[in-house]
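Colleague: next one to model:
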Amino acid sequence: MMKKIKRLMLLKSVIRTNPKGWIEAVRLEEDTGNIRKARELIRKGCEEFPKNEDVWIEACRLVNPDEAKGVIAKGVNAIPNSVKLWIQAARLEHDDYNKRRVLRLGLEKIPDSVRLWKALVELANEDDAKRLLQRAVECCPLHVELWLALARLEKYDAAKKVLNKAREKLPKERAIWIAEAKLEEAFGNTFMVGKVIERGIRALHREGVEIDREAWMKEAEAAEWAGYVWTCNAIIRNTKGFR
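Modeller: The predicted structure follows:
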């Protein structure tokens, strides 16, 4: 107990300039059972450091549940470009409709946030997810995971177009070529699988991408586990000459 008190006194001497120290002081008050003092201290912390998202998150954790939404609302008003605070605001909602509403508000402020787009897509049905991902790749064109997620939701011809667009934006990304090989295999075009991988390796090589066989072997293993045997074999066969 004495050690905690001494540490608290030390922290109080630096919390004026250090938000991390302020949070630690709050937690020490909480550890000693003085929750009222901890809440009072974190409220002051929000006033002292309104642009620090961790202080707002800590305040949200400490207040009574019926006050949490109000606290986080003040936080996003103070730091409207904080992805962490918008995610926390969505978590505080009790139904998917309101979670989606909050995430959309966050994306109005931060349209290039991959994390917010992914959180919103996870709450959507397939049709809505497709529309959201179409918008997401416009806002975040250099994030391959969004392109691949969109391609998986599209039918064959549309998926091919999505992957072609993804390649234009990310010409050095091997995952796009592997996704196309899996697409061909999924639709029974097994004769195309090897051609796609071969063409992909040549294209990547032209882009100056090092063909790391160990990395490709991991992709082959993942493809096999997912049931894409032709893709797995094509990767193994076409990377034999690389180290």
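Colleague: from here on, contacts and neighbour counts on C-alpha atoms
Modeller: Noted.
Colleague: helices or strands up against the helix ranked longest in the chain?
Modeller: Longest helix of the chain, by residue count under DSSP state H: helix 190-206. For helix 190-206, the packing partners by 3 or more C-alpha pairs under 8 Å, 6 or more residues apart in numbering; DSSP states H and E come out as helix 174-186, helix 229-238.
Colleague: identify whichever of those lies nearest to Gly200.
Modeller: For Gly200, the closest of the helices and strands packed on helix 190-206 is helix 174-186, at 5.6 Å, according to C-alpha to C-alpha.
Colleague: next up, for comparison:
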Amino acid sequence: MSTSRRSEDQQHKEQVPELSKTLKEGERILAPTRRPDGTLRKAIRIRAGYTPQEEVAIYQPKAALLKKEMASHSGPPGYDPALDNSKPKTKSVKRNERKKEKRLQAALEKEKNLELNVTEDSTKLEAVKNDLGSESVQSLTSQINELAVSGSSSVASPVTDSTEGLDSSGCSQDIDKKIRALKKKIRQTESLQQKAAEQDMKPEQLEKLAKLEDWRNELRLLEERVKRQQHDQSLRTTKLN
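Modeller: Sure thing, here's the model as predicted:
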């Protein structure tokens, strides 16, 4: 086993000069490296301009770099221990140091304000969603109660007067208008839901999306109410005849 491993290692090492003969401009050879189990990895040809992933510098925002620079100083910004015992600083040097310190503080304050604004916006958006949910539940409950009252009154006392017939006709027209308006809202909101992702929507678009299910329920209840009224009307017509 050890003999075969030594021969394999020797082969990998002999590959390096052979690969070096065919190198192009800017290319280099990564020599064989040893694995944890003791075996050698093959030599690798690295093309010109290639940077290994582990060597790519991690991006850091300017404010973070400034914060790191401030933390590395043992004294106030601009303080240099080597020059501590040297000649006094000129006015221009002191002025430049004050400007640099102000820029560092302004960058840190800007970063803090940005984080606060993002947090406040997310909190407001969550509150809007919660408010919309409670309002939708209350609206749906009141509509169901109205339908229940209207249904019981129609069963208890049949309409016999011509004036009541006119009122029911006007009510039917109002319901038809509501149904058309609800269908339009539902159609527009469904189209919006298909075109845009929820995280890309504006607050008013999210408000429409939150009301979509309530609009569907309201539409279903209104359509059932229209069917009930049509049924009652047909019964009254039959009795009159």
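Colleague: can you pull the TM-score for these?
Modeller: The TM-score (TM-score structural alignment, normalised by the length of the second structure) is 0.21; 84 aligned residues with a C-alpha RMSD of 5.5 Å.
Colleague: export the helices and strands packed on helix 190-206 of the first structure to TSV and tack on mean neighbour count and distance to Lys6 of the first structure?
Modeller: Shown next, in TSV, are these (neighbours: other C-alpha atoms under 10 Å; distance: least, C-alpha to C-alpha, whole Å):
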stretch	mean neighbour count	distance to Lys6 of the first structure
helix 174-186	22	54
helix 229-238	21	61
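Colleague: please convert these to a markdown table, extending it with distance to Lys195 of the first structure.
Modeller: What follows is those, written out as a markdown table (distance: least, C-alpha to C-alpha, whole Å):
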| stretch | distance to Lys195 of the first structure |
| --- | --- |
| helix 174-186 | 8 |
| helix 229-238 | 8 |
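Colleague: would you mind measuring from the closest residue to Gly194 of the first structure other than its chain neighbours to Glu29 of the first structure?
Modeller: Excluding the flanking residues, the one nearest Gly194 of the first structure by C-alpha to C-alpha, 6 or more residues apart in numbering is Ala234, at 4.9 Å. Using C-alpha to C-alpha, to the nearest Å, we find Ala234 of the first structure at a distance of 61 Å from Glu29 of the first structure.
Colleague: try Glu185 of the first structure
Modeller: From Glu185 of the first structure to Glu29 of the first structure the distance is 60 Å (C-alpha to C-alpha).
Colleague: what does Gln134 of the first structure give?
Modeller: From Gln134 of the first structure to Glu29 of the first structure the distance is 48 Å (C-alpha to C-alpha).
Colleague: okay, those two: which has more neighbours?
Modeller: Ranked by neighbour count (other C-alpha atoms under 10 Å), Gln134 of the first structure and Glu29 place Glu29 first, with 20 against 17.
Colleague: now do the strands in the second structure.
Modeller: Along the second structure, counting by DSSP state E, strands occupy 28-30, 44-46.
Colleague: the first one: which residues count as buried?
Modeller: Okay, so that is strand 28-30 of the second structure. Buried positions in strand 28-30 of the second structure, judged by neighbour count with 16 or more other C-alpha atoms under 10 Å: Arg28.
Colleague: cool, stretch 132-151 of the second structure as well?
Modeller: Judged by neighbour count using 16+ other C-alpha under 10 Å, the buried positions of stretch 132-151 of the second structure are Leu132, Ser136, Leu140.
Colleague: coming back round to it: how about the strands of the second structure in CSV, adding distance to Leu66 of the second structure?
Modeller: Putting the strands of the second structure into CSV (distance: least, C-alpha to C-alpha, whole Å) gives the following:
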stretch, distance to Leu66 of the second structure
strand 28-30, 36
strand 44-46, 35
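Colleague: mind checking which of these is nearest Lys178 of the second structure?
Modeller: Within the strands of the second structure, the stretch nearest Lys178 of the second structure is strand 44-46; the backing value is 70.6 Å (C-alpha to C-alpha).
Colleague: name the helices or strands packed onto the closest one?
Modeller: Strand 44-46 of the second structure packs on strand 28-30, going by 3+ C-alpha pairs under 8 Å, 6+ apart.
Colleague: if anything else comes up later, I'll come back, but that's it for now.
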